[in-house]
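> when you get a sec, could you give me coordinates for this:
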Amino acid sequence: MTPLRIHHRRAAAFGFSAALVSSIGQTFFIGLFGLSVRNDLALDDSHWGALYALATLGSGLLMFSLGELADRLPMKQAITVALSVLGLGAILMAVANGPVLLLIGLFCLRLGGQGLTGHMAIVTAARHARRRGRSLATAAFGFIAGEALLPVAVIAMLGWLDWRWVWVCAAMLVLGVALPALRAAAAPLPRAVAMVGLQDGAPPPRLRRRHLVRKPAFLAALTVVLVSPFVVTAVFLHQGTLSTLHGWTPAQVAWGFIGFAAAQTASTWLSGHWVDRHGVTRVFRVYLLPVAAATLALGFGPPSLALWGLFVGLGATAGANSVVSGALWAEVFGVDSLGMVRGMYTGFMVIATALSPLVFGLALETAAPIAHVAAGVAAYVIVVPWLAARWLGANAGHRPPASGPPDS
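Predicted coordinates for the structure are as follows:
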């Protein structure tokens, strides 16, 4: 087996494992402790929500600058930083006795988990890929596995342990198991071109943040790859209002989430294969179409069709989004500045997901008909990707999958 193929498989496995561990800093995991934390620290819903929002926004904004750690440091060192922050967050959650420590703990969890560790997973899978789409799909399955497995484990542990001891166990898992394992997995990976320079010793020209935000290709891509997190966040947060409008029961919504997860899993696998076979630009043009189907079903379908169409359609696009966006940044901007580019994307994504509940809530409060909102979203996701693809460069989706940096 060639060194390149070994690195490809190791990078994909690293991506899956890092994505799985990043779940400890994801919303679904932290939310499992919400009631216990609020009761123990005497917080109401608004204070808990405000602390969480502040920690999330602060960590997301830091990703604008910290994303390029994946370019400047060997991955062994970069993942050490990420998991150390995540482990510190878990420890602070276990000892938090008031809002200040809680805020710092939440900040470290969001920055170390949802931010840096998940970021390192995708960057590594994309940078060292032989088949980039499939490598990114493998890494994305780590996020899905975390969502499927960890809530069950946490709920079981909360049945016989205090919530603080569950966070102690999480810290031990991150620092005692994941950290040495991922350091060992990352050690043999070749260094990024940006770190080793050219063979003649001259460093390659680096893409800077101020240059990136002026590039039409980057701005055009953002108008598409931010749609899925924007819409999914808005729908999930306002699911209660949507349930009232359509007469959905809690049991029906629970089944809807199962449909979301199933569609997300299938689309992750399929999008990885399609990116490798057809090129990322072709997939980029059409992968938001399930959002159009979802919103049209919500706006014009009967209640049962609205429920299933919404959750399955959003799940299909959510699964593809990690694969398409990860491959897109590598294809359009190359792998040597991939950490910086994806870090910028992550920062904009946090801002978008912070704004989306507000925008959707205002639309609901102004009594805008759901059908009108749905038609507007559907028109956007059908037309804009085709226009945006024109800015991505003629060769972005047609050159063969990159093989990553040289083995030297």
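> C-alpha only now, for contacts and for neighbours.
Will do.
> what residues does stretch 223-233 touch?
288, 291, 314, 317-318, 321, 325, 348-349, 352-353, 355-357, 381, 384-385, 388 (Cα atoms under 8 Å, 6 or more residues apart in numbering).
> one more, for comparison:
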Amino acid sequence: MNYFQFIQKHSVMVFFGIMMTALSSFGQTFLLALYVPFLIEEFALSNGLISTFYGVATIASAAVLPKVGKLIDTVPLKKFTLFTTLLFLVALLFFSFAQAWWYIPIAFLGLRLAGQGLYSHIAITTMSRYFVENRGKAISLASLGHPLGQAVLPAIILLVITQIGWRESLWLNATLVAVVVTCYTLFVVKPKHLVSESKEEISDNQKEKKVDKVRQRDIMKSKEFLLLAPNIFFIPFAITGLFFYQFPIVEFKGWSVGVIAVGLTAYAIASSTSILTAGPLIDKYRAKTFFPFYLIPFLIGILVIWFGNSSWTMYVYMVLIGLSTGFGSATVSALQVEFFGQKYIGTVRSLFTSIMVLSSAVGPALYGVLLDAGLGFNVVFSVTSALLLIVILQSFRSIPKYSKAKWKYKFRNRKKKSKG
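Got it, this is the predicted structure:
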């Protein structure tokens, strides 16, 4: 089944996934950063203080997410989505009515938890649970909401802010989320759509589902968790950190700031392309096949911008990390189901989503410490490359022993033939 046939057959659930990931943008760094200058001006805050608010809120969100996110295994999908939407709306409106500095970290916590955390968690968990044979395509299509939001929403939000003000723009954001998600969840998603490809009905007409409990501490002790966790930590860590300091990077290289806009477009295109490429490949060969390799373009990209002198290397760098990010988002999401199964996927994914949220706070903080210490971007790039190399090497542990033995056997045979 190709993408066109798949979308025709499952259009309701595919759009649900894309809708949730795209609207999660209202809790993502790239959109919330647009409000920072207005908050600094209105509440007389320093850059350091507002960064601290944001970091603390993100870490708190990562701590809460496993407890809340696992409820998707026992609470019907529609009910869980509506409750999360209510939390999102309260956070957006609370943010818009901020009257003092202490409103800001509370609003950030709600937006990071509901937006970046739970909306993305709902989308990918739903695709992982309801699809089996076409899971790769389902996850890939739902993941498209992220680059779609990155490509479309910043320009629109900036225009809205300049026309009607930052507070009023938050009211529009809340209205969009409330109307689109609530109406779609209540009136478009029907019980007939909540049937998995294995024909197992997972209906919201049921009472809250009784699922045998699995302890998250036991998941965290498993070999599969320890194998996946470094990969899931790395990309948000590096991407958020590198994008947070993209203007200083351009200054360090001596390039025009104009390369950033084109570079981000190249990143979005490469990410979208690799997401769509990953889906059918995962369905055909399984995610485990690609797990040790998808971060290699990222490593090459870091080396390109580190040692490159011409401004065009910015575009090569953005394309390469976009390829890794897109392919990786589909691969690690599908691999969580391959490793842990569908039954507890909400509990499993909430743990990994928590790691992702936490890493997005750690990246800018660590890079900031290195730069404040006067170590410069040469050290930033070297540290990133070293960490990435370690993550790639440990990923090869996912390859079964019989595959390694087969490779060794083939290598030895070739060696013998070449000697003969």
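> which of the contacts of stretch 223-233 of structure 1 are buried?
288, 291, 314, 317-318, 321, 325, 348-349, 352-353, 356-357, 381, 384-385, 388 (16 or more other Cα atoms under 10 Å).
> still on that earlier bit, just the contacts of stretch 223-233 of structure 1: which are in helices?
Using DSSP state H, the members of these that fall in helices are 291, 314, 317-318, 321, 325, 348-349, 352-353, 355-357, 381, 384-385, 388.
> report the secondary structure state of the equivalent of I164 of structure 2 over in structure 1.
In structure 1, I164 of structure 2 lines up with L161, judged by TM-score structural alignment. Here L161 of structure 1 is coil, with the state taken from DSSP: H, G, I helix; E, B strand; the rest coil.
> how close does L161 of structure 1 get to A90 of structure 1?
16 Å (Cα to Cα, to the nearest Å).
> neighbour-wise, which of the two wins?
A90 (29 against 12; other Cα atoms under 10 Å).
> count of neighbours near F107 of structure 1?
26.
> over to P205 of structure 1?
P205 of structure 1: 10 neighbours (other Cα under 10 Å).
> identify the residues contacting F187 of structure 2.
Per Cα under 8 Å, 6+ apart, neighbours of F187 of structure 2: none.
> same deal with A287 of structure 2?
Here A287 of structure 2 is in contact with 331-332, 334-335, 338 (criterion: Cα under 8 Å, 6+ apart).
> mind checking what it lines up with in structure 1?
Using TM-score structural alignment, A287 of structure 2 sits opposite V280 in structure 1.
> S271 of structure 1 versus that match, what's the distance?
9 Å.
> list residues touching both of the two?
Common neighbours of V280 of structure 1 and S271 are listed as V324 (criterion: Cα under 8 Å, 6+ apart).
> hmm, back to that, distance of the match of I164 of structure 2 from C169 of structure 1?
From L161 of structure 1 to C169 of structure 1 the distance is 10 Å (Cα to Cα).
> which parts of the stretch 1-150 of structure 1 are helices?
Assigned helices in the stretch 1-150 of structure 1, in chain order: 3-21, 27-31, 34-41, 45-66, 69-72, 75-95, 99-109, 118-127, 132-158 (criterion: DSSP state H, counting those that start in this stretch).
> mean per-residue distance, the third one to structure 2?
In the superposition with structure 2, the aligned residues lie an average of 2.0 Å away from helix 34-41 of structure 1, counting by mean Cα distance after the TM-score superposition for structure 1.
> and if you look at the second one?
Once superposed with structure 2, the aligned residues differ from helix 27-31 of structure 1 by a mean of 1.6 Å; criterion: mean Cα distance after the TM-score superposition for structure 1.
> pull up the aligned stretch in structure 2 for that helix.
Taking TM-score structural alignment, helix 27-31 of structure 1 hits residues 29-33 over in structure 2.
> you'd agree G363 of structure 2 is up against G241?
Yes. Using Cα atoms under 8 Å as the test, G363 of structure 2 is close enough to G241 to be in contact (4.5 Å).
> return the residue of structure 1 aligned against F298 of structure 2.
Checking TM-score structural alignment: F298 of structure 2 goes with V291.
> isn't its match up against L314?
Yes. Using Cα under 8 Å, V291 of structure 1 is in contact with L314, at 5.6 Å.
> so where do the helices sit in the stretch 151-300 of structure 1?
Using DSSP H, counting those that start in this stretch, helices in the stretch 151-300 of structure 1 cover 163-172, 179-186, 193-196, 209-212, 216-225, 227-237, 239-246, 250-278, 280-286, 289-300.
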